[in-house]
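In: just the structure for this:
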Amino acid sequence: MNEMASNPMPSSEDVLQPEYRFDYPKAKPNRFAVGNDVKKLKVVVLDDDVAQVFTTPEAVNKALRAFIEAMPQPQT
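Out: Below is the predicted model of the structure:
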């Protein structure tokens, strides 16, 4: 009976070469991915003290919408 060797631990030779490392700043969106019907999200990082008050995205959006309503509107 042939026994297959278990997966050996990766050696230092198995590390990716520099030419295969992904350069995130040079990344471009996938032009073949579904585009218009996908809701695009914006990610904002809150400070810890603010995140303790606004624990859900809905709470943050509600407070920001109230703030926008209270702001003076620009004269056109």
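In: use CA for all of it now, contacts and neighbours both
Out: Noted.
In: which elements pack onto the helix or strand containing residue 63?
Out: Per DSSP states H and E: residue 63 is located in helix 57-70. If you count contacts as 3 or more Cα pairs under 8 Å, 6 or more residues apart in numbering; DSSP states H and E, helix 57-70 packs onto no helix or strand.
In: and it, which residues are buried?
Out: Within helix 57-70, not a single residue qualifies as buried, counting by 16 or more other Cα atoms under 10 Å.
In: another for comparison:
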Amino acid sequence: MSENFSKGKRGAIIKPDPNKVRITIRLDADIIEHFKSLVHAAGGGNYQSLINEALREHIKAHDKSLEDVLRKVIREELKQAG
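Out: Next up is the predicted model:
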């Protein structure tokens, strides 16, 4: 007996969190592997959520606004490039 999927819907079963933004970012392979290994050791989860949490902790630890951090990074990159 074959299944009838004619009334099936495409897309995510669980709608994404509206506070999350989809982006494309390139990270070093060893960084990704580190977070994937943490997920594997924990028995499952989402490595992207771990990266998000690590970024959030970094921001809190440095007690600066995101704008200040970004300005500093941009200044440093411009200084190295020019």
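In: need the TM-score from the superposition.
Out: The TM-score (TM-score structural alignment, normalised by the length of the first structure) is 0.40; 37 aligned residues with a Cα RMSD of 2.1 Å.
In: which other residues reach stretch 32-47 of the second structure?
Out: Residues outside stretch 32-47 of the second structure that contact it (Cα atoms under 8 Å, 6 or more residues apart in numbering): 48, 50-51.
In: ditto for stretch 59-77 of the second structure
Out: By Cα under 8 Å, 6+ apart, no surrounding residue is in contact with stretch 59-77 of the second structure.
In: give me the buried stretch members for that stretch, please.
Out: Counting neighbours, the buried set in stretch 59-77 of the second structure is empty (16+ other Cα under 10 Å).
In: what's the answer for stretch 50-61 of the second structure, then?
Out: Judged by neighbour count (16+ other Cα under 10 Å), stretch 50-61 of the second structure contains these buried residues: residue 51.
In: ok, residue 65 of the first structure to residue 52 of the first structure distance?
Out: Residue 65 of the first structure is 19 Å from residue 52 of the first structure, where distance means Cα to Cα, to the nearest Å.
In: can you check residue 64 of the first structure too?
Out: Residue 64 of the first structure sits 16 Å away from residue 52 of the first structure, taking Cα to Cα as the criterion.
In: repeat for residue 69 of the first structure
Out: Counting by Cα to Cα, the gap from residue 69 of the first structure to residue 52 of the first structure is 24 Å.
In: same thing with residue 62 of the first structure?
Out: From residue 62 of the first structure to residue 52 of the first structure the distance is 16 Å (Cα to Cα).
In: which parts of the second structure are helices?
Out: All helices of the second structure, identified by DSSP state H, fall at 29-42, 47-62, 66-81.
In: pull out the buried positions in the first one.
Out: By neighbour count on 16+ other Cα under 10 Å, the buried set for helix 29-42 of the second structure is 35-36, 39.
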